[in-house]
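Colleague: Fold the following, please.
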Amino acid sequence: MNLLLFLASAIIIFLVAALYSLKRQIKYILLQIKEMNEGESNKYLSISLINNDIIELAAEFNRKIESEEELRRNVIDHETRLKESIANISHDFRTPLTSIIGYIQLLEKSEIDEFQRRNLNIISKKSYELKNLVDVFFELAVLESNETDLSFNRINIGNLISDIILENIQMLEKANLNLEFNIPDNSCFICADEKMFRRIMQNLISNAVKYSTKDVKISLVKKDSIQIKIKNSIGLTEDINTERIFERFYMEDKSRSKKGTGLGLAIVKLLTEKMDGTIMAESENGYLEIVIEFKAIS
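Modeller: I've put the predicted structure just below:
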């Protein structure tokens, strides 16, 4: 009897130990899966328990992980090749376009009748529109290729924005827009690439001029961070889709009557994030406000 009791106790202890070990292993596998889902790990599942069912379960997971990893690599490779192709095609387009525009300029200087000049003006306008589109495609492809070198410097953001506005004042006046510009009395500094920041502001001002119906407000707000706000009237009774406004090729004006490319704000978002900034948009009561935020430095 004592022997049977001892054997039963030993079996119970063994089963409890095996169950405890199995539970620990399951928790360990679950922890690894959670880390994968949260992007904290891309390793295969590892196990230490000698159990055929658990081993087979982990093996199936690992096969799935390997399959998804291969798919991810293929997608990245495809996107890389696509971006390179767009950059190459855009570059190849630029050379003949430059020649075409050059010949158009020569024809404009020649003696032609009014009918020919009117047609030539149309050709010239469409050629420049195509050139602008090709240039934007090329710029976006280069920026997304991560081949752009950044040169970060301490920048007085208030002074820089003032200069950029002065450079664009004629464009704003030509569009008959009311400009309101507000900056703090104290100097505000950020660490950024000046060339890229100029491109951001140029795109935002051009976008405001292109789509604004009456007024544009540019303001600089200094809190824990530096916020640059560009607000303009858009002449729409309904709010625009701000969740998609920074997508490539997205245009709220489906008729494309404004002759935009749908890439200007996508470039703004890309440049902002490359300089560790954030960007958001709000639409309310016929106004669109875009807010860019950078870390303030002393």
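Colleague: use CA for all of it now, contacts and neighbours both
Modeller: OK.
Colleague: so is Asn241 in a helix, a strand, or just coil?
Modeller: Here Asn241 is recorded as coil under DSSP: H, G, I helix; E, B strand; the rest coil.
Colleague: any idea how far it lies from Val209?
Modeller: Relative to Val209, Asn241 is positioned 19 Å away (C-alpha to C-alpha, to the nearest Å).
Colleague: Neighbour count: these two, which is higher?
Modeller: Val209 (22 against 14; other C-alpha atoms under 10 Å).
Colleague: Please, which helix or strand holds that one?
Modeller: helix 194-211 (DSSP states H and E).
Colleague: Distance from the chain centre to that helix, please.
Modeller: 15 Å (C-alpha atoms, centre = their mean, to the nearest Å).
Colleague: Skip ahead from that helix and say which helix or strand is next.
Modeller: strand 215-222.
Colleague: Pull out the buried residues from that following strand.
Modeller: For strand 215-222, burial by neighbour count (16 or more other C-alpha atoms under 10 Å) applies to Asp215, Val216, Lys217, Ile218, Ser219, Leu220, Val221, Lys222.
Colleague: Present these as TSV; the columns should include distance to Leu179.
Modeller: Below are the buried residues of strand 215-222 laid out as TSV (distance: C-alpha to C-alpha, whole Å):
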residue	distance to Leu179
Asp215	6
Val216	5
Lys217	6
Ile218	8
Ser219	11
Leu220	14
Val221	17
Lys222	20
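Colleague: between the residues you listed, which is closest to Asn146?
Modeller: Leu220 (29.2 Å; C-alpha to C-alpha).
Colleague: Alongside the first, I'd like the structure of this one:
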Amino acid sequence: MDIRSRKYSHSLTVKIIVFTLVVLFFSGILKSIANVSTLTDDDFGIVFEDNYFLSKSYMLEVEPILSSLNQLVSEYKSEENISKGGTISTEDMRSIEESLYPDFTERSKIYNPSLSEEENFKNFKEAYAKKIDQAKNQMITDELKRYQGLMQTLAEKKDLLYYANDGVNEFTNNTLKGQFKENPSYIIYKNYKKEIYPSTIEKNKRFNWITEDLDQLNAKNMEISIAFTQDALDQKIKEWKENKSIATNAFILFIGSSIGFLLSFAYLALIIGRKSFNDRELHLNVIDKLFNDLNVLLLMALIASWVALVDTLTIDVLSMLVFFLSIPFFIVALTLVLSIIKHIKKRTLLKHTLIYLLLSNFFTFIKNVYNSGSNGVKTVLLVVGYPIAIAITFFIFPITIGFAAWFAYKQVKKFNAIKEGVEQIKAGDFHHRIEVDGKGEIASLASNINTITDGLKTAVNRELKSERMKTELITNVSHDIRTPLTSIITYVDLLKKEEDPLKIQEYVEVLDRKSQRLKLLTDDLFEAAKASSGTIPVHLERIDILSLLTQGLGEVNAKVEALDLTFKINHPKDKLYVAADGKLLWRSVENLLSNIFKYALRGSRVYIDIDDMGNDILLTFKNISAYELNISADELMERFKRGEESRTSQGSGLGLSIAKSLIEIQKGQFSIQVDGDLFKAMIKIPKHNSLIS
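Modeller: All right, here's what the predicted structure looks like:
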């Protein structure tokens, strides 16, 4: 054996050893994961838990019981209470009605667009009374099922003592009831306070997550208590320690195997295909002749088969068969991956694919025929192909004629389908679709007609929505203006008859308030009309956005303190300048702040974020609403629409609409988002292009 043979043999041995190490380290990773998977409700996180009371296992023991008891005493009370509908709130009934109302407007003959929304809703409640009751009864049935489920959860808990009482109903598995403090661990919520032993429990990060609702438990007669007996607690701690020991060993194995796998795989990928480090030539073997696209498909099929097979096994079986099942799959997959790595290093990843080969041969053939100037090839194709075509046509002449007739019939049928479809659409049926199979000019024409129909349908729907919004606008304007106007008329009549100076003074003050309210409404309506028409003059200038905000917030500081709001402004270190009209921009921001002052939850935080978007500056206002936001963002942007539907606040409902119009005439964008009770308003203004001094 010469020196080259010895070098090659040595290199092959190294590759086999490293390949084996990769497989062994991978098996170690699988083994560690399988070992942890056998632990009930635990993972590698248990390794970092200091004691049982700070563990995930403890929380999983107490959380279902605390949650079930809290729901029983604060919501369900008893099975009789649920059956009588005691758990169904006004909001639930409103949700039922809102889910059925669209069906009434679309299908019911009773619905009359000319009537007001209130009159239509009244007719809806009368016509759909039976369906509303059915939905309510179904909700009661669902609540009863959940109630029974909670009772079943409590019944299955034998190693934990519990007691709950709302003053009338009682839930317990402890005949001694209140004697919980004699146990080694307990949690008691009673008389507006909580008692927890040992206190270490409160340091558990998950504890606050599961007891947020219990912290609101402040009814005088309500009590929720749980406790571990000494035997039960000792057993739980013993199981936790055993699980932690298993998880710790598995974690060490996982870390060591992962590091070893990464290092050995990286080294194997580095040396694969080369006989030595100095060898620049890449050597391929039989497996590398497999096309790369087929290689990838085979690799994906192999992984899918492994996942499907492992998914059918239990945890215990998976732990035992990890070497006998996963390792052969991994060896084959690793071999395929190494083959792909070789082609990547050789820069033949795409060229060595079946698709590339077929396309390359096809385009080469086309190129040789039409671009290479090879008259010989063209002559052969003409001499050989034309007689063959004639011969085929001669022997299958009836079939050729039949095919031509069938093809012509299909084209005429497609044309007639388009003709009939156009007639239906012309008659006003915008929902009609012209169905034409296949491809080509006729199918393309049918598709274009369908697209035009969709556009017409969208335009009609937009016009209907516009008419509805106009009707709602007139209704809301009439309602909001009529209220103070009626009060003014009433108090003027009283003023004419009153002789008591004190009463007269009181009536004058009321008249002053109502007239100011009427003036505010008319001013806002006038400003909204001017803003939407775009007739307001705009003078764009260079404005420091942060200075504008801080100065403006200083002016409204009294309102901020009165509502106990905390404003947080997040902004980049560098100054940001926008191209905007200072007065109009501040008017838009002022409208948003006014909206926040009216509807934000007292004592909450308001976040204002300033972000540099490149060519634009994004200004985001976020606050928590004091009212339930049960309408969409699009509805909030409509004029005279308010977040609280009772319309008892002093706002006109025009603030957001005015702000949007003012921002748009400054070449900006205005949008809002609603996520639960979180209200978010976003203003995007172009950045000033001049140099910052």
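Colleague: Now the TM-score, please.
Modeller: In this superposition the chains share a TM-score of 0.63, using TM-score structural alignment, normalised by the length of the first structure; 247 aligned residues with a C-alpha RMSD of 4.3 Å.
Colleague: residues near Ser298 of the first structure, how many?
Modeller: Ser298 of the first structure has 8 neighbours, counted by other C-alpha under 10 Å.
Colleague: From what I see, it and Phe189 are in contact.
Modeller: Yes - Ser298 of the first structure lies in contact with Phe189 (C-alpha atoms under 8 Å); the separation is 6.4 Å.
Colleague: on contacts alone, who are the packing partners of the strand or helix carrying Gly260 of the second structure?
Modeller: Using DSSP H and E, Gly260 of the second structure maps to helix 230-271. Contacting helix 230-271 of the second structure under the criterion 3 or more C-alpha pairs under 8 Å, 6 or more residues apart in numbering; DSSP states H and E are the following elements: helix 3-37.
Colleague: residue in the second structure matching Tyr250 of the first structure?
Modeller: Matched to the second structure by TM-score structural alignment, Tyr250 of the first structure sits across from Lys641.
Colleague: Can you verify that match is assigned to a strand?
Modeller: No - applying three-state DSSP, one finds Lys641 of the second structure to be coil, outside a strand.
Colleague: which one is it nearest to, not counting chain neighbours?
Modeller: Using C-alpha to C-alpha, 6 or more residues apart in numbering and skipping residues adjacent in sequence, the residue nearest Lys641 of the second structure is Gly653, 4.9 Å away.
Colleague: what sits against the counterpart of that neighbour in the first structure?
Modeller: Here Gly653 of the second structure is matched to Gly262 in the first structure, going by TM-score structural alignment. Going by C-alpha atoms under 8 Å, 6 or more residues apart in numbering, Gly262 of the first structure touches Glu247, Arg248, Phe249, Tyr250, Met251.
Colleague: neighbours of the first one, just the number please.
Modeller: Read that as Glu247 of the first structure. Count around Glu247 of the first structure with other C-alpha under 10 Å applied: 16.
Colleague: how about it, what does it touch?
Modeller: By C-alpha under 8 Å, 6+ apart, the residues touching Glu247 of the first structure are Gly262, Leu263, Leu265, Ala266.
Colleague: give me the element the last one is part of.
Modeller: In other words, Ala266 of the first structure. Assigned by DSSP H and E, Ala266 of the first structure falls in helix 264-274.
Colleague: What residues sit buried inside that helix?
Modeller: Gly264, Leu265, Ala266, Ile267, Val268, Lys269, Leu270, Leu271, Thr272, Lys274.
Colleague: so which of these would you say is closest to Ile55 of the first structure?
Modeller: Lys274 (43.4 Å).
Colleague: packing partners for the helix holding Val209 of the first structure?
Modeller: strand 152-156, helix 157-167, strand 225-233, helix 264-274.
Colleague: can you tell me what part of the second structure it aligns to?
Modeller: Across the second structure, the stretch matching helix 194-211 of the first structure (TM-score structural alignment) is residues 582-599.
Colleague: After superposing, tell me the mean distance of the matching stretch to the first structure.
Modeller: Overlaying the first structure shows stretch 582-599 of the second structure at a mean distance of 1.4 Å from the equivalent residues (mean C-alpha distance after the TM-score superposition for the first structure).
Colleague: what's next to that stretch, contact-wise?
Modeller: With C-alpha under 8 Å, 6+ apart, stretch 582-599 of the second structure has contacts from 538, 540-541, 543, 548, 552, 559-560, 563, 623, 625-627, 643, 649, 651, 655-656, 658-660, 662-663, 681.
Colleague: let's see it at 7 Å
Modeller: Ile543, Ser625, Ala626, Tyr627, Gly655, Leu656, Ala659, Leu662, Ile663 (C-alpha atoms under 7 Å, 6 or more residues apart in numbering).
Colleague: again with stretch 99-117 of the first structure
Modeller: Residues outside stretch 99-117 of the first structure that contact it (C-alpha under 7 Å, 6+ apart): Ser124, Ser127.
Colleague: Mind doing that once more with 10 Å?
Modeller: Stretch 99-117 of the first structure is contacted from outside by 94, 96-98, 118, 120-125, 127-128, 131, using C-alpha atoms under 10 Å, 6 or more residues apart in numbering.
Colleague: Pick out the most distant pair among those residues.
Modeller: Arg94 and Arg118 (24.7 Å).
Colleague: More neighbours: those two, which one.
Modeller: The neighbour comparison of Arg94 of the first structure against Arg118 (other C-alpha under 10 Å) goes to Arg94, with 18 against 12.
Colleague: picking up where we left off before, and the match of Tyr250 of the first structure, how far from Ser225 of the second structure?
Modeller: For Lys641 of the second structure, the distance to Ser225 of the second structure - C-alpha to C-alpha - is 47 Å.
Colleague: Neighbour count: these two, which is higher?
Modeller: With neighbours defined as other C-alpha under 10 Å, Lys641 of the second structure and Ser225 compare such that Ser225 has more, 26 against 22.
Colleague: Not counting sequence-adjacent ones, nearest residue to the more buried one?
Modeller: Nearest to Ser225 of the second structure is Ile188, by C-alpha to C-alpha, 6+ apart, at 4.3 Å.
Colleague: That neighbour is in what secondary structure piece?
Modeller: Short version, using DSSP H and E: Ile188 of the second structure is in strand 185-190.
Colleague: Show me what secondary structure element comes after that strand.
Modeller: strand 193-197.
Colleague: Relative to the first structure, which residues correspond to that next one?
Modeller: Going by TM-score structural alignment, strand 193-197 of the second structure sits over no part of the first structure.
Colleague: Appreciated, that's everything.
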